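**Q** Predicted coordinates and the sequence they were generated for:
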Amino acid sequence: MEKHLANILRIGLFGSIISLLLFTAFKPKSPAPLKVFILAGQSNMVGHGELEKGDRGNLNNLVENDEKEEYQHLVNEKGDWKVREDVFIYFNHQEKIHTGGLTVGYGANENTIGPELEFGNVVGDHFDEDVLIIKTAWGGKSLAVDFFPPGDPMNIKPPLAAGDTGYFYVQMISIVNEVLGQLEDRVPSYKGQGYEIMGFGWHQGWNDRINQEANDAYRENMIRFIKEVRKDLGVPKLPFVMATTGMSGWDETHPRALSLMEAQLAVADLPEFMGNVKVVDTRDFWRDVHDSPANQSYHWNRNAESYFLIGKSMGESMIDILKPCFMIRAENT
């Protein structure tokens, strides 16, 4: 009888250990709600920073010549690209879904990066909870037409195809809502703990800066865009970070380029945006063609350092905006 009882206890203990291991294997970093960030824009949010191409300015080169150890967190002890298990990404690019743990290769192809890489590392390091980044970006799109919020669907003709005003705005919102409805499939650790839409990141401007009419309307269009995004996502004061179209750096002299950057920087001065909208001036992140993989100014010369620094600055700016929000929440609890 004692032997039989001992066997039962051993089986029970073994089963408890197995259950504990299974629970731990799929346990989220924190039981608190998943933190969700949205990144949107045109081709420079898609990302064209090279991993290997070129002699200078690719990510491999930056890691190998990293005297200040600014890039070592991107690789593991074997020197392979690190894949985060607490930050996840979703990017539907050219009708192909790219999803999984945050790592390199979520740019225009598997050999490129965009701002999402270091943005994800910054916010992922900040939060105890797991993070999901939903990236919605398409090349060659303007705010004046493609991303222009269509407004009340009862009073306008809905955008039905690419080229219709507001078509990619509608696509952006639809993708976000679709992913939020299938979190169990997109985030392995998601166990119904809920989610919070924490912030929105925007990097776009080329198509508006080469068109005078779009250029002139950019500030007002951006104000409307932010307000409509907040309304459509149901987050009235959703933190918003914009990276300017700073290609060519401080040597830029073209009037339209300068006026568009001025319009972007001015958006944060609106009284109702104070403290919840921040604009990153990206001109410091420009790298000359001789230090880059390609001569392609509209894609930051495909320089991985530029995209890394844009993402890093956007992430740090996002955290700066979020800190007061958390302080207010703490005071109210």
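**A** Yep, it's here. Numbering: from 1, shown residues only.

**Q** Only C-alpha atoms from now on, for both contacts and neighbour counts.
**A** Noted.

**Q** Assign residue 40 to helix, strand or coil.
**A** Classification of residue 40 using DSSP: H, G, I helix; E, B strand; the rest coil returns strand.

**Q** Provide a list of residues in contact with it.
**A** Residue 40 is in contact with 135-137, 172, 200-203, counting by C-alpha atoms under 8 Å, 6 or more residues apart in numbering.

**Q** if you set the cut-off to 10 Å instead, what comes out?
**A** Counting by C-alpha atoms under 10 Å, 6 or more residues apart in numbering, residue 40 makes contact with 46, 116, 134-138, 147, 169, 172, 200-204, 242.

**Q** Which ones among those residues map onto helices?
**A** Applying DSSP state H to the contacts of residue 40, the entries found in helices are 46, 116, 169, 172.

**Q** Name the nearest residue to the third one, sequence neighbours excluded.
**A** Right, residue 169. Nearest residue to residue 169 in three dimensions, chain neighbours excluded: residue 147, at 4.4 Å (C-alpha to C-alpha, 6 or more residues apart in numbering).

**Q** before we move on, the earlier item: show me which of the ones in helices among the contacts of residue 40 is closest to residue 312.
**A** For these, the closest approach to residue 312 (C-alpha to C-alpha) belongs to residue 116, at 8.9 Å.

**Q** One more to weigh against that first structure:
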Amino acid sequence: MIPFFISYTYLILSTTVHIANAAANKSIFILSGQSNMSGRGGVVNLNWDGYIPPESSSNPSILRLNAKLSWEVAAEPLHRNIDVAKVCGVGPGMAFANSLLKKDLRFGVVGLVPCAIGGTNISEWVRGGGLYNRMMRRAKVAVRGGGVIRGFLWYQGESDTVNVEDAEAYKSRLHRFFGDVRTDLHLPLLPIIQVALASGSGPYTDMVREAQLRTKLVNLRTVDAKGLSLQEPEMLHLTTPAQVSLGKMLTNAFLQTCHPHS
């Protein structure tokens, strides 16, 4: 009989080798924005219920760049140890990745790079700022071991609905932000999938939504989250089932950038 510690060590080494090999040939997606991208599905009264739907379950072909900048098998909550000031739950990322692999096996291994931080205004994501620089560092580390950044998933704007000045400036700030991301990643045609708000923190939600829906760029797709179910009582964050639905919507929108006439 093989001693337990030897078999356990072999398992760990085998998993590490598998991840290292997979990381050399992966399709990378950056997940950024604020709380609904970070994931609050199942979080009530500052506690996550721990429920992970099948569509968001772990898959050996889906990896996550963790807070230590190492690849590991991805699992919900994706933004644990990333969005450190908040309680994280289910977001759209795992449902997106599982749906993508189900629809198109050519993507092989998916590498997710979680970068979203809850409660952030788009002005905090300005080029050269702390959040932007951290996101860029994580994105650039992600490709060092091999792989290609295939897409940028962005869900943000709730914090910009609080005052009229932010809401009025949102479209120009968003346009500049997307341009900066593409420039700094040296990917001028990088597919960007953004989410139009389902809800907002303030009275100018419609103004921000209009800015999102009217922003037009090559290889930009906008997924509208309005109408997806929201968690009570705050009615700000998407429920777990809504996050699953959003993940699938993000997949469909991304595949349209690959096959624009489908």
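**A** Right, received. Where do you want to start? These figures come from a predicted structure and were not determined experimentally.

**Q** what's the TM-score here?
**A** A TM-score of 0.78 describes the superposed chains when it is computed by TM-score structural alignment, normalised by the length of structure 2; 238 aligned residues with a C-alpha RMSD of 3.3 Å.

**Q** Buried among the ones in helices among the contacts of residue 40 of structure 1? Need that as a selection in PyMOL.
**A** Selecting only the buried entries of those in PyMOL, with 16 or more other C-alpha atoms under 10 Å as the criterion:
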select buried, resi 46+116+169+172
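
**Q** ranges for the strands of the stretch 151-300 of structure 1?
**A** Here the stretch 151-300 of structure 1 has its strands, by DSSP state E, counting those that start in this stretch, at 195-203, 240-243, 277-280.

**Q** Looking at the ones you listed, which is nearest to residue 331 of structure 1?
**A** strand 195-203 (18.7 Å).

**Q** Within its local environment, how many residues does the residue nearest to residue 169 of structure 1 see?
**A** For residue 147 of structure 1, the count of nearby residues is 24 (other C-alpha atoms under 10 Å).

**Q** can you redo the strands of the stretch 151-300 of structure 1 as a markdown table with mean neighbour count and distance to residue 122 of structure 1?
**A** Putting the strands of the stretch 151-300 of structure 1 into a markdown table (neighbours: other C-alpha atoms under 10 Å; distance: least, C-alpha to C-alpha, whole Å) gives the following:
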| stretch | mean neighbour count | distance to residue 122 of structure 1 |
| --- | --- | --- |
| strand 195-203 | 21 | 13 |
| strand 240-243 | 26 | 14 |
| strand 277-280 | 22 | 15 |
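
**Q** Give the equivalent position in structure 2 for residue 312 of structure 1.
**A** Superposed on structure 2 with TM-score structural alignment, residue 312 of structure 1 falls opposite residue 248.

**Q** Roughly how far does its match sit from residue 34 of structure 2?
**A** 19 Å (C-alpha to C-alpha, to the nearest Å).

**Q** Same check on residue 99 of structure 2?
**A** As for residue 99 of structure 2, its distance to residue 34 of structure 2 is 22 Å (criterion: C-alpha to C-alpha).

**Q** any idea how far the most centrally placed residue in structure 1 lies from residue 259 of structure 1?
**A** The geometric centre of structure 1, computed from its C-alpha atoms, lies nearest to residue 39 (C-alpha atoms, centre = their mean), at 3.5 Å. According to C-alpha to C-alpha, residue 39 of structure 1 and residue 259 of structure 1 sit 24 Å apart.

**Q** Likewise for residue 282 of structure 1?
**A** Residue 282 of structure 1 is 15 Å from residue 259 of structure 1, by C-alpha to C-alpha.

**Q** between those two, who's got more neighbours?
**A** When residue 282 of structure 1 and residue 259 are compared for neighbours, residue 282 comes out ahead with 23 against 17, by other C-alpha under 10 Å.

**Q** Isn't the more buried one up against residue 245?
**A** Yes - using C-alpha atoms under 10 Å, residue 282 of structure 1 is in contact with residue 245, at 7.0 Å.

**Q** So residue 176 of structure 2 sits against residue 217, correct?
**A** No - Residue 176 of structure 2 is beyond contact range of residue 217, at 11.2 Å (criterion: C-alpha under 10 Å).

**Q** Could you pick out the longest helix of structure 1?
**A** Secondary structure of structure 1 read by DSSP H shows that its longest helix is helix 304-332.

**Q** Helices along structure 2, start to end?
**A** Going by DSSP H, structure 2 shows helices at 4-23, 35-38, 93-103, 130-142, 164-184, 205-214, 240-258.

**Q** could you redo the strands of the stretch 151-300 of structure 1 as TSV and give each row distance to residue 292 of structure 1?
**A** As requested, the strands of the stretch 151-300 of structure 1 are exported to TSV (distance: least, C-alpha to C-alpha, whole Å):
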stretch	distance to residue 292 of structure 1
strand 195-203	20
strand 240-243	20
strand 277-280	22
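
**Q** Excluding covalently adjacent residues, which one is nearest to the match of residue 312 of structure 1?
**A** Counting by C-alpha to C-alpha, 6+ apart, the residue nearest residue 248 of structure 2 is residue 96, at 5.4 Å.

**Q** Quick one: map that neighbour onto structure 1.
**A** The alignment partner of residue 96 of structure 2 in structure 1, by TM-score structural alignment, is residue 119.

**Q** Equivalent analysis for residue 212 of structure 2, please.
**A** Applying TM-score structural alignment, one finds that residue 212 of structure 2 aligns to residue 264 in structure 1.

**Q** ditto for residue 235 of structure 2
**A** In structure 1, residue 235 of structure 2 lands on residue 297 (TM-score structural alignment).

**Q** Verify the contact between that match and residue 248 for me.
**A** Yes - counting by C-alpha under 10 Å, residue 248 is a contact partner of residue 297 of structure 1 at 6.7 Å.

**Q** what about the two, which has more around it?
**A** Neighbour count, other C-alpha under 10 Å: between residue 297 of structure 1 and residue 248, residue 248 has more, with 21 against 16.

**Q** Tell me how far that one lies from residue 168 of structure 1.
**A** Distance of residue 248 of structure 1 to residue 168 of structure 1, computed by C-alpha to C-alpha: 27 Å.

**Q** ok, now residue 246 of structure 1?
**A** Between residue 246 of structure 1 and residue 168 of structure 1 the distance, using C-alpha to C-alpha, works out to 23 Å.

**Q** Compare these two and say which one has the larger neighbour count.
**A** Using other C-alpha under 10 Å as the criterion, residue 246 of structure 1 and residue 168 rank with residue 168 on top: 27 against 24.

**Q** All set now, cheers.
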